[in-house]
Structures are given as C-alpha cells and as structure tokens.
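J.: 3D model of this:
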Amino acid sequence: MTVDLFPGPIVTEPADPGARPIRETVLPVEDRHRGVVHPEAVRVDLQCAAKETGFFAPHVAAEYDGHGRDMRGRTVVFEEAGGSSVLGPPALNIAAPDRGTMHLLEVVTTPGQKERHLRPLATGEIRSRSALTQPAPGAGSDPAAKVKPGRPPSAPVMNHLRPSMRRPPGTRSARVVSAVR
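T.: Next up, the predicted model:
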C-alpha cells in the first residue's frame, strides 16, 4: 500500500496566510517578552489576533470554530507556528497540552461533553492540563503520586498531585492519564 504524504495545493495554499500572523504579530510580541514565559493576557491577545486573520485552531472541526484540517494539512501550519516562534503554538491554540486534549475530546466524547469541554477549549476560552500517574513502584521521582481503585472500581482516586499537575492560569479541567493495578 502506498501512502501519499505530499501536501497538495489545498494544504499548502493556506500556509502563507498562516505565516503572516506569525511574522507580523507573534514575533514582535515574542521579541518584547524576550522568550520569557508569557502572561495569560498576552496569550489571549495573540489568540484574538489569530482569530481575526482566520487562522486559529486549524486542527479542530469547523463546527467548533476550527478549520478541520486533516493531519497533512495540520503539519504545514504547525511547522510554521512552532518552527519560528515560541509563542506561535499558543497563539494558534495548538500548544501542548491543549492540542492533544482537543484531539482526544473530539474523538472520544459525546456531543454533550464536546459542548461542555471541547468548545470552550477550542475557542481559547479555557486551557487544559495533563496529569500522569503510575502505581507504585513506578511513580518516578515522586512515589506519593499514585492512583488506586475507588468505589466503584470505575472511579479511581488520585491521592496526590505533583506540583507540575497543579492548575495553571485559565484551566478548568485536567486530562488524567493513569495506570491502575
């Protein structure tokens, strides 16, 4: 079976408009902040600018205010946003962990869950966070970070949050990836 990885004209045409907001809007802001972690207000302003150019959330379905690009179409935009700029991915709403959370929500959730969780994340209204845990003895540098089966067994209990798992500004929920014995 042959897999065609060539991005055709429908994929490459919009890459140039995607480069313009990065060059004209994001890079000057990045220069002013000198690559230092940016305040939440800067992210919000950059996302508003990306929405005005029509190049915000290229990976999310159009019904959730995205552009619904397939994986080949996303790579062109992702490369432009992340290849030249630290603030490009958050500006286009494709930064981790939000992009992965949006993909997961779009694929596995019900329509009601999509409205409650995906839509505000896809529009940049909220942010997400990732929380990873493991059962002992493999909990890494923090052996207190464990998950144990709850009652009912389908409701695991997290008994500890690592500092990196705490809530950053703008987050409303967390995607929890857990291994439970």
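J.: From now on I want contacts and neighbour counts done on CA atoms only, so please keep to that.
T.: OK.
J.: Now the helix or strand harbouring residue 32: buried residues?
T.: Counting by DSSP states H and E, the element that carries residue 32 is helix 27-33. Under the neighbour-count criterion of 16 or more other Cα atoms under 10 Å, helix 27-33 has 27, 29-30 buried.
J.: elements contacting that helix?
T.: In terms of contacts (3 or more Cα pairs under 8 Å, 6 or more residues apart in numbering; DSSP states H and E), helix 27-33 is not packed against any helix or strand.
J.: Just confirm residue 173 is within a strand.
T.: Yes: Residue 173: assigned to a strand according to DSSP: H, G, I helix; E, B strand; the rest coil.
J.: Please generate a structure for the following sequence too, so the two can be compared:
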Amino acid sequence: METPHYDPLTSSRIRLLSGNGTRSSSHIPNSACYKGWGQDEALVRADDGYLAAWKYSSRSVTIGMPPSPRDYMRVEGLGFKDSIREYVVASGEPMVISMGIGGSAGNASWSCSPPRITFTPVAGHDYDAFLEMPGGRCWIAVREIDEHGLDAPVPVEAAPKCAAADAGSAADQAAK
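T.: Okay, here's the model as predicted:
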C-alpha cells in the first residue's frame, strides 16, 4: 500500500483506534454533518467490518505519525483485535468521526455509542481520536499530539444530521 501524500501546509494526519469485533470507528472527510447509516458515500471505515469479528487479529495501518502518548494506541501496545489506522486529511475542512464499542459475557452485555463529533483539523497538526470511558460514561476524544509529547485536548462539537436538502442535493448531483 502506498503512503498517502502528506503536505504539512495543506493537510493534517489523524490516528483512529478501532478493532475487529467489539470496537468500530469511521470518519467522513470534508463534512460537518452525517446523512445516516449506509448513506454517506464518503464514509471511511477504520475497521475491517462486521464479519472481521471472526478473524483472529486486526490489521493496523501507519503512515509515519509521531508515536501516540497512549500506549494502547501504539502498534506494540494494542489489545487483542484492536488496531490503529492513520490517515492524511485535508486541513481547514471539517470532518465527522463516529466510534462505538460493545461486548457481552454470559447474560450481560454492554455498549457505548456516543454521538458523532466534528472538528476541523489544522494544517501540519497530528491528532489521536479514541473513546474515553471514565465513570461509566463515554465520548469521542480528539487530542493534538506531536513528537515532543504534546497531548492537548481539541474542542469538538456534536455532528448534526445533514438537512434533507443537503442529503438530497448529493443524490441529485449523482443522478445528473
């Protein structure tokens, strides 16, 4: 696989924590809203899909980002079936991130599916995105990182569902 072109003047990089089985992660580049399950043509899945839960392991994809300050977001520190995927994304353009996790043991099951978030990456900056789950709550966190140990929180907003006119106009354009 060819490493995507990264120009720190016009692009950013983001690392998403995902996995096969219990953890899902995806993003929609160049968008501040989402259309709905299965309707976002630009959706990029950071996992290998539902059927990959039957695979023994997961495949990580790295493109040269600085190491994460979180051990569990480094290839050598990943948990069973977890993976990281790193992407080059346009800077100055919003993106939507979706994540979830769930599992079961015997008769007990649990899940965490927080609202999708949106933020706008800054040119030349690197980001980690992951689920935070302190005290039984969960949300998607984005942190700016660098090779010097920077680990700064990035403000995010709940991503709204695209207005019907926005969703319809994309379908109309595709039909033309």
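J.: Now the TM-score, please.
T.: Remark: TM-score between the superposed chains equals 0.26 [TM-score structural alignment, normalised by the length of structure 2]; 86 aligned residues with a Cα RMSD of 5.7 Å.
J.: The buried residues of helix 27-33 of structure 1 into a markdown table, with extra columns for distance to residue 47 of structure 1?
T.: What follows is the buried residues of helix 27-33 of structure 1, written out as a markdown table (distance: Cα to Cα, whole Å):
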| residue | distance to residue 47 of structure 1 |
| --- | --- |
| 27 | 13 |
| 29 | 12 |
| 30 | 14 |
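J.: Helix or strand next in line after the helix holding residue 32 of structure 1, which one?
T.: Criterion used, DSSP H and E; the element after helix 27-33 of structure 1 is helix 40-53.
J.: The next helix or strand after that following helix - contacts with which helices or strands?
T.: Following helix 40-53 of structure 1 in sequence order, the next helix or strand is helix 71-83 (DSSP H and E). Counting contacts by 3+ Cα pairs under 8 Å, 6+ apart, helix 71-83 of structure 1 is packed against helix 9-12, helix 15-21, helix 88-92.
J.: So for the shortest one, what gets flagged as buried?
T.: So the one you mean is helix 9-12 of structure 1. Across helix 9-12 of structure 1, burial judged by 16+ other Cα under 10 Å covers residue 11.
J.: again, but for the longest one
T.: Under the neighbour-count criterion of 16+ other Cα under 10 Å, helix 15-21 of structure 1 has 15, 18-19, 21 buried.
J.: With respect to residue 148 of structure 1, which of those residues is nearest?
T.: Closest approach between these and residue 148 of structure 1, by Cα to Cα: residue 18, at 45.0 Å.
J.: Could you dump the helices and strands packed on helix 71-83 of structure 1 into JSON lines and include distance to residue 119 of structure 1?
T.: Listed next are these as JSON lines, based on distance: least, Cα to Cα, whole Å:
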{"stretch": "helix 9-12", "distance to residue 119 of structure 1": "24"}
{"stretch": "helix 15-21", "distance to residue 119 of structure 1": "22"}
{"stretch": "helix 88-92", "distance to residue 119 of structure 1": "15"}
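J.: Residue 173 of structure 1: which of the ones you listed is closest?
T.: Proximity to residue 173 of structure 1 (Cα to Cα) singles out helix 88-92 among the helices and strands packed on helix 71-83 of structure 1, at 17.7 Å.
J.: Check which helices and strands the helix or strand just after the closest one sits against.
T.: Tracing the chain past helix 88-92 of structure 1, the next element assigned as helix or strand by DSSP H and E is helix 98-108. If you count contacts as 3+ Cα pairs under 8 Å, 6+ apart, helix 98-108 of structure 1 packs onto helix 119-122, strand 127-133.
J.: Tell me which of these is the most buried.
T.: Burial of these is given as mean neighbour count (mean count of other Cα atoms under 10 Å); helix 119-122 ranks first at a mean of 22.
J.: could you say what helices and strands that helix packs with?
T.: Here helix 119-122 of structure 1 touches helix 98-108, going by 3+ Cα pairs under 8 Å, 6+ apart.
J.: Could you pull out the buried residues of the helix it packs on?
T.: 98-99, 101-102, 105-106.
J.: from these, which single one is nearest residue 171 of structure 1?
T.: Distances from residue 171 of structure 1 to these, taken by Cα to Cα, are shortest for residue 98, at 9.8 Å.
J.: Confirm for me that that closest one is in contact with residue 121.
T.: Yes: in this structure, residue 98 of structure 1 is within contact of residue 121 by Cα atoms under 8 Å, at 7.3 Å.
J.: hey, what's in contact with both of the two?
T.: Residues touching both residue 98 of structure 1 and residue 121 (Cα atoms under 8 Å, 6 or more residues apart in numbering): 127-128.
J.: how deep is residue 151 of structure 2 tucked in, by neighbour count?
T.: The local packing of residue 151 of structure 2 (other Cα atoms under 10 Å) involves 17 other residues.
J.: All good on my end, thank you.
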